[in-house]
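Engineer: Turn this into a structure:
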Amino acid sequence: MKVIILAGGSGTRLWPLSRTNYPKQFLKLKGMDKSIFQTSFKRCLKITDSNQIFIVTNKEYRFLALGQIEELGYKFNEKNILIEPSGKNTLPAIYYAVKEIQKNGDDISVVFPSDHLIEDEKAFVETILSGVNFANDYIITYGIKPSKPHTGYGYIKPQSAIGQGYRVDKFKEKPNLETAESYINKGYFWNSGMFMFRTDIFTEEVKRYCPEVFMSFQENDIEKTYEITPNISIDYGIMEQSQRVAVVPMNVKWTDLGSFDAFYDQFAKDENNNVVFDGDILIDSTNNLLYTDKDKAVAIVGVNDLIIVDEKDALLICKKDQSQKVKEVVDKLKKLKDSKVDYHLTTYRPWGSYTILEEGLFYKIKRISVLPGKKLSYQLHHHRSEHWIVVKGTAKVTVEGKDFLVRSGESTFVQTGYKHRLENPGKVLLEVIEVQLGEYLEEDDIVRINDDFGRC
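Structural biologist: Presented below is the predicted three-dimensional model:
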């Protein structure tokens, strides 16, 4: 059995926690020792081994995925990370993985988004594997038994029973509250976005109901494929049209972390139904979600039904029933070309991370953290010089081909236009304060000459 993990989404409805360059699936939320992606990957290992897992993502998230798998203690086959040239929704992403799987013959495959939180994993695995009985005849989707009316999820209307599942009558879009209540009364399921199928059957249905996707993948060049393939979801392209679709009920606590509504539902509440972390103070306030920067004392008084997300560089306040509109905030920030839609103050790289501590018109101060045994690219900048102060560990610095060590408490200077590299030769985390000086300090002023991660 093969597993396909979809890990390319940017999670716009969870801004400012989730941002384009570090989206929700890779976040380690408060109270969680693993990211959502790591939790999903570990869950998949209860179904198959790591060599049978395919991850579909984009080039920006490739090293995030690899790094987080490595952090779990696993060595992952990089060939099983499939890079989409552009986001074209779920059907092309899934079919991309299907085509890769078919290079070694047809097999039963199961598809999981990487942003689901699931309790009772034993029951989850048992339910997933129960779908194998139907996969020779049907494309299986898994329907979550609703715990309450929810306006943030799509719904599935079951038809006649077949064994442990049902034929699917209809898929329903996200409803209003009244409609959601009626769906639950009629025995509908939440649409989980999880699927199981034989790759040959899935291919037949793609060819029959979405020939544009089928034909685009006849190209041998994935770049050309993604230029011509339509932007379409698996629900629109296949599930709502095919006559070979069945739903298997799943009775577990499940959250598709697609909005702050779902976020609120996931976490424990205080006596006034507030979700709060880190000892923030709430007085005469109910039904709120308060998620704040760890170093900031926050108090709210006399407010109800609010979502408050406070990061160092961004603040979101909205009514709980308006959380689906957070995407509109992201759209406006994109129009304004505001980098806060894409970047946190901390940016993760395959070698470690950097955090912007302060910036002004002609300077920027960063904290750079380099993992043991990792090194930045050998590079140069046209518009800035850099002053490095080592605060933890020992740095190996290369400037214009000459190597030297810089120890804790020592510093060095790299002139504009000089080729240079920072490396951590030790076994502990290297931390460096970098002061950039120049008239242009953006990240695109990097000319990579050599790079361990193929980014030249």
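Engineer: From now on I want contacts and neighbour counts done on CA atoms only, so please keep to that.
Structural biologist: Noted.
Engineer: Name the residue most distant from the centre of this protein?
Structural biologist: Lys402 (39.5 Å; C-alpha atoms, centre = their mean).
Engineer: mind checking the end-to-end distance for stretch 1-10?
Structural biologist: Distance across stretch 1-10, first residue to last, is 28 Å (C-alpha to C-alpha, to the nearest Å).
Engineer: Please generate a structure for the following sequence too, so the two can be compared:
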Amino acid sequence: MINVILCGGSGTRLWPLSRTMLPKQFVRLFDGHSLFQDTLIRNQSVCNHSFIVSNTEQFFLAADQLSQVASLKADFLLEPIGRNTAPAIALACLALEQDDVVLVTTSDHLVKDQKAYEEAVIKAKALAEENNLVTFGIRPTYPETGFGYIEASDQDVLSFKEKPDVDSAKLYLEKGNYFWNSGMFCFKAGVFLKELERLSPEVYQASVEAINLACEEDYSLDSRVFKVGLDAMQNIPEDSIDYAVMEKSDIVKVVPCDMGWSDLGSFDALYDEVKASFDDNAVLPRLNNSPEPICVDAKNNLLVTRDRQIALIDVEELLVVDTSDAILISKRGSSQKVKQVVAEIKKSAPELAEVHRLAHRPWGTYEVLVDSEQYKVKRIVVKPGSKLSLQKHFHRNEHWIVVSGTATVTVNEERFLVRANESTYIQMGQLHRLENEGKIDLVMIEVQVGEYTGEDDIVRVEDVYGR
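Structural biologist: Okay, the predicted model is just below:
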């Protein structure tokens, strides 16, 4: 069985912890692993291969986190833009053998009961081998209005329900034959494609054309990487698997299960999972040895801390999320409104919605230390054997100071080395590139000076990562 992992999504409901360039599936929330890595590990016991569908911007982040999970391998299909789950799954199935049984999972859900999960997958696989489309229904524990529901009679699906109002959700809970729609599926690749062709022929045909035009990229990784072209992707109608196939098909089965599942779709959901008490508050495991929160007569709050000291006095039922460049404070129960905050952030300070101060790139990371009018200071780390694009800027000059390692620097036609405690200067408009040909990380400080220091003042002339 092949695990098709859907790895798109921006996770805006968990801003500022999750952002476009580091969405929630890649954030290390529990036990030092990301949800994406947990998904890979969880499914290796039931699947013999993973096939990851990712957008091009997040591919190298996914590949990097995959490499950190020992002995696991996977292939990739890269989408230049997202067209929802039906095209993503169709493209993956078209790249596989038609008799392959696929287990479709998201990359950003939490499953706490591995044994119950494996038992549910085994049941789903048996039904899939009988040429059914199988979905997983989570037994509801409260009247949730943020999920879709599945109405079932034993293993037969009677109907799919949209996200209900509170009264309807309570009624579903009372009836007992309604389940939360988990967004997980199991079927033969060919069976799904036949149903897609029958029920949503436009999505099917455009997906076939897109996969026929896809090319295999060589990124010198221990993975096969298939890349779909932008024009072909744009021609595929945008639709979810539920609307395109599942709600219309007459061969759908459901496996009811209780496996400690959560979609972690909001900070309220995160509170429910973190609950381990620290002075009666839920504290997300701290990173970077940040100080323990101080709580004086404060309880039932969620605290997500990083570097700063956080102190709460006489407050209850709050969500406090602290990152290096943004703080979110909300009442518990109101975190679904975070999407409204992100919409406003995109208008006033779009970079805050896109990237953290510590940003991950295919070649390494950069961290913004100071961002002021007419200058910016960054700490840049380039991995061994990696290099940035050959590029130039129109609005800024750059000063590079090497802290450790050795930098190979290209400026126009000149190529030279800059060692620790040495520096160089890149003038506005000069074509330049930074490389690390050594065996250890290259660490340097970059000082940008100019009228504009935004990340979009980059003209790439050559890039090994295809950006």
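Engineer: Superposed, what's their TM-score?
Structural biologist: Laid over one another, the chains give 0.90 as their TM-score (TM-score structural alignment, normalised by the length of the first structure), with 442 aligned residues with a C-alpha RMSD of 2.1 Å.
Engineer: re earlier: and the residue farthest from the centre of the first structure, what is it in contact with?
Structural biologist: If you count contacts by C-alpha atoms under 8 Å, 6 or more residues apart in numbering, Lys402 of the first structure has none.
Engineer: what do you get if the cut-off is 10 Å, keeping everything else the same?
Structural biologist: Residues near Lys402 of the first structure by C-alpha atoms under 10 Å, 6 or more residues apart in numbering: 419-420.
Engineer: try the one 5 residues further on
Structural biologist: Residues in contact with Arg407 of the first structure, defined by C-alpha under 10 Å, 6+ apart, are 389-396, 430.
Engineer: Would you map the helices across the stretch 201-350 of the second structure?
Structural biologist: Assigned by DSSP state H, counting those that start in this stretch, the helices in the stretch 201-350 of the second structure fall at 201-213, 230-234, 241, 267-274, 338-348, 350-354.
Engineer: Out of these, which gets nearest to Arg308 of the second structure?
Structural biologist: helix 350-354 (18.7 Å; C-alpha to C-alpha).
Engineer: Find me the equivalent region of that closest one in the first structure.
Structural biologist: Mapped onto the first structure using TM-score structural alignment, helix 350-354 of the second structure spans residues 338-342.
Engineer: Check stretch 107-122 of the second structure too.
Structural biologist: With TM-score structural alignment as the criterion, stretch 107-122 of the second structure aligns to 114-129.
Engineer: Give the buried residues for that stretch.
Structural biologist: Under the neighbour-count criterion of 16 or more other C-alpha atoms under 10 Å, stretch 114-129 of the first structure has 114-118, 124, 127-128 buried.
Engineer: follow-up on the earlier one: may I see the helices of the stretch 201-350 of the second structure organised as JSON lines, with mean neighbour count and distance to Asp75 of the second structure added?
Structural biologist: Listed next are the helices of the stretch 201-350 of the second structure as JSON lines, based on neighbours: other C-alpha atoms under 10 Å; distance: least, C-alpha to C-alpha, whole Å:
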{"stretch": "helix 201-213", "mean neighbour count": "19", "distance to Asp75 of the second structure": "15"}
{"stretch": "helix 230-234", "mean neighbour count": "16", "distance to Asp75 of the second structure": "19"}
{"stretch": "helix 241", "mean neighbour count": "19", "distance to Asp75 of the second structure": "22"}
{"stretch": "helix 267-274", "mean neighbour count": "18", "distance to Asp75 of the second structure": "30"}
{"stretch": "helix 338-348", "mean neighbour count": "14", "distance to Asp75 of the second structure": "32"}
{"stretch": "helix 350-354", "mean neighbour count": "18", "distance to Asp75 of the second structure": "26"}
